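have a look at this prediction, sequence included:
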Amino acid sequence: MSRPGEVSPESGPAPAQPRPLFGGCLSCRLVCGAGLLLAAAWLYQGPRSSMKRGIPPSMGTIAQITFAISVGAWGVVILWDPVGKQVPKQP
């Protein structure tokens, strides 16, 4: 007879369920995703305003725009939550 907490050899360990991003908390995803999108917009505004004044873009400006787009994409992924939508296949 096995003690509580032990795994018997017949049953084996239970398969681990994938944990949703941010624990599946909708309000956490909304706050974090919206915050990242706003941060991306703020990061994007700096180089765009200098380019609108006629200053040619430098490598730093292009890097900042690329980083802002990456932060925005991260915010969209958190809002969309593709990890929490996956359903494991049952054998």
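Here it is on my side, so go on.

could you use CA atoms for every contact and neighbour count after this?
Fine.

please report the distance of the nearest residue to residue 68 once chain neighbours are set aside from residue 52.
Excluding the flanking residues, the one nearest residue 68 by C-alpha to C-alpha, 6 or more residues apart in numbering is residue 40, at 4.6 Å. Separation of residue 40 from residue 52 (C-alpha to C-alpha, to the nearest Å): 18 Å.

got another one to weigh against that:
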Amino acid sequence: MSTEVEPTPSKSTQIFKSCWSCRIISGGGLFLSGAYVYFAARNVMRQQGGPASMGMVAQFTLAACLAAWGIVIIADPVGKAQRKA
């Protein structure tokens, strides 16, 4: 017999994880902000016509991180892994 006690998540965390529309809105917002940063950097790079500078690489990296964060919030892989049948 195990006497392990699982920590209970806070009420605000439970509400956020169970609220599908909250995850769609916040994750979609992050994903769309990543798309905006990507296309803004791409337009500037097209206008300059040269190779990508370090600033452009940083913007592309930020765009990828924002989009990935949005997808993770929508998918909620941690919450699904902790659910017990």
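Received it, and whenever you're ready, just let me know what you need. Not measured: the values here are computed from a predicted model.

can you calculate the TM-score here?
The TM-score (TM-score structural alignment, normalised by the length of structure 2) is 0.75; 79 aligned residues with a C-alpha RMSD of 2.6 Å.

ok, back up a step: who's more crowded, residue 40 and residue 52 of structure 1?
Taking neighbours as other C-alpha atoms under 10 Å, residue 40 of structure 1 and residue 52 compare with residue 40 leading, 23 against 9.

trace that one over to structure 2, please.
Matched to structure 2 by TM-score structural alignment, residue 40 of structure 1 sits across from residue 34.

show me the residue at the heart of structure 2, geometrically.
Central residue of structure 2 (C-alpha atoms, centre = their mean): residue 69, 1.4 Å from the mean position.

on the three-state scheme, it is what?
Per DSSP: H, G, I helix; E, B strand; the rest coil, the secondary structure class of residue 69 of structure 2 is helix.

what's the answer for residue 49 of structure 1, then?
Residue 49 of structure 1 - assigned by three-state DSSP - is helix.

number of residues surrounding it?
With other C-alpha under 10 Å as criterion, residue 49 of structure 1 counts 11.

quick one: map it onto structure 2.
Alignment note (TM-score structural alignment): residue 49 of structure 1 maps to residue 43 of structure 2.

which residue in structure 2 lines up with residue 69 of structure 1?
Residue 69 of structure 1 maps onto residue 64 in structure 2, by TM-score structural alignment.

so that match touches residue 33, yeah?
No: if you go by C-alpha atoms under 8 Å, residue 64 of structure 2 and residue 33 don't touch, sitting 10.1 Å apart.
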